[in-house]
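Trainee: just the structure for this:
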Amino acid sequence: MSLYVHFRKEEHPFVDQVLEWKELVLDQYRPKLTDFLDPRQQEIVRSLVGHQDDLHVSSWGGHSDAERKRILLYPSYFEPDISDYDIVVFELEYPSKFITIEHRQILGALMNVGLKREKFGDILNNDIRFQVILAKEVADFVKWNFTSVGKSKISLREILTTDILSLKEQYTHLEVTVSSLRLDTVIAEVYKLSRSKVKPLIESGFVKVNWKVIEDPSFSLQVNDVLSVRGKGRCEFVSNNGKTKKDKWRINVRFPK
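Mentor: Modelled structure (predicted):
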């Protein structure tokens, strides 16, 4: 049986990439550090590597609760250290008494300077303080080019990983009943939107599943999928609790508070 049957079609190119990383580590007997990967990609890497005596996997995203992480694939002789993940953390300095900035503005500003999403990890904040976790190889580029967020001028100050903001994410849970596990059906119920409004959102590229834009309203969801709708927030499909007497699915989702 092909290993591809365990993954969605849109994940096959990433599966091929992981297999190349594995081959490189085993053939050249040296570690391979990835860019920042989202949680689904991290899961795929770990499932493909499995438990092997001669190949190991570890990950780090700058802090213990990181969502996006760099993964290190390495041979058995290698003993990884935090420094091997090549991560730099910057804190934004800006006139916080006079200016308000938001997470989405920072994300947009980083993309606008030409930085690829896989080159930076989590963006942390406590409403006033903001921190950005970056791949070391782009740190100088970011420091020189990332100088504004919205209308506010900013500067960056490098900090130690021990000074990273500690943010434990909390959730609210919601159980909904849906006629099918189609993307448009679930979004309509979870976000309390009409199907007529949901379809254009999906087809316009405003919806992501597992951090990837999905433009097919009939896309079938699975447990552990993470959904995000632009302007409506993000949620995770936590569990499928079976069917009702009317043959509908009872599913549980959770939203970050």
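Trainee: CA only for contacts and neighbour counts going forward, please
Mentor: Will do.
Trainee: quick one: N240 from E175, how far?
Mentor: With the distance defined as C-alpha to C-alpha, to the nearest Å, N240 ends up 10 Å from E175.
Trainee: before we compare anything, build this one as well:
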Amino acid sequence: MPHQEIYEHFHPDEKAFVDRAWEWVERAAERHETKRTDFLDPRQAHVLFALAKRHPDAAIRLDGGYAGAERKRAIIAPDYRPLDAEDMGIAVLDITSDDRRISELDHGDYLGALLGLGIKRDKIGDLHVRDDGCHALIAEEIAVFITGQMRQAHRVEVSVGVLPLPQLREVAQTLEEQVLSVASLRLDGIASDVFRLSRTKIVEPIRAGRCRVNWKTEENPSTPLRAGDVVSMKGFGRFKLLEVEGVSKSGRTRVRIGKFM
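Mentor: Sure thing, here's the model as predicted:
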């Protein structure tokens, strides 16, 4: 169990993960055990990294399969163990089809097809979607199961194979940019404009814990956003505040937003 002061640095909703992560760190440092985690989102990776750095006898490596990965697996080990050569257990799932409709599939279609097999989200890393298919980074231990079970993605028949990491075809994530004039930099104000909802309708999911800012749960609608912040709203999507361009003569603030596609 972490010391009580550690919890002060994290949101109450993160307590269960903090407990698990601290146990991994303690086992590595004090029992000389090595732990390879499932895929972590950036917030979980930050929490685990911060906890590992609190213990002088623990070492950590984070890797998502390529340089710009968002979701990553971690290895936590005793500090004397070199981690650069450790196998991260990541494979590339190659999803293709002869059906021309495959070009219409998006990130949600492929992710939905994988989750529909009963696979936990933690076993899936980043997805790279192209017009002719998708490369999905997955935990190698589920590769055989997926190739034996996955036959469709959103009603499109697909073929599935496994490739080594060097054959990953990266696809840069695209953002649909827009410039908004907002009354303030409050979370609820900007989110309501981005998702085209009234402020009343956007406040409810925020207060219900369905919003994350930089992958950390945020329940305060009045929280001010800053350039670089990534906001995700369950059921609505996510966006990034790219730039605060300035204040107009009328007192409104111009911001540039990138909506993840």
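Trainee: ok so, going back, overlap in contacts, N240 and E175 of the first structure.
Mentor: Common contact partners of N240 of the first structure and E175 (C-alpha atoms under 8 Å, 6 or more residues apart in numbering): R250, I251, N252.
Trainee: need those residues in a markdown table with secondary structure and neighbour count, can you?
Mentor: A markdown table is the format used below for those (DSSP: H, G, I helix; E, B strand; the rest coil; neighbours: other C-alpha atoms under 10 Å):
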| residue | secondary structure | neighbour count |
| --- | --- | --- |
| R250 | strand | 17 |
| I251 | strand | 21 |
| N252 | strand | 18 |
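Trainee: which of those lies closest to R46 of the first structure?
Mentor: Proximity of the shared contacts of N240 and E175 of the first structure to R46 of the first structure (C-alpha to C-alpha) peaks at N252, which lies at 25.6 Å.
Trainee: that closest one and N240 touch, don't they?
Mentor: Yes - with contact defined as C-alpha atoms under 8 Å, N252 of the first structure and N240 form a contacting pair (6.5 Å).
Trainee: and Q131 of the first structure, how far from V113 of the first structure?
Mentor: Look at Q131 of the first structure and V113 of the first structure: by C-alpha to C-alpha, they are 17 Å apart.
Trainee: no, scratch that, I was asking about P217 of the first structure
Mentor: 32 Å.
Trainee: and what of V25 of the first structure?
Mentor: From V25 of the first structure to V113 of the first structure the distance is 33 Å (C-alpha to C-alpha).
Trainee: same deal with R70 of the first structure?
Mentor: 22 Å.
Trainee: more crowded one of these two?
Mentor: R70 (25 against 13; other C-alpha atoms under 10 Å).
Trainee: so that one lies in a helix, does it not?
Mentor: No - applying DSSP: H, G, I helix; E, B strand; the rest coil, one finds R70 of the first structure to be strand, outside a helix.
Trainee: now the counterpart of it in the second structure, nearest residue through space, not along the chain?
Mentor: Alignment note: R70 of the first structure maps to R73 in the second structure; criterion TM-score structural alignment. For R73 of the second structure, ignoring the flanking residues on the chain, the nearest one in space by C-alpha to C-alpha, 6 or more residues apart in numbering is F39 at 4.4 Å.
Trainee: trace that neighbour over to the first structure, please.
Mentor: Match for F39 of the second structure (TM-score structural alignment): F36.
Trainee: quick one: buried residues of the strand or helix carrying its match?
Mentor: Following DSSP states H and E, one finds F36 of the first structure within strand 32-37. For strand 32-37 of the first structure, a neighbour-count test (16 or more other C-alpha atoms under 10 Å) marks L33, T34, D35, F36, L37 as buried.
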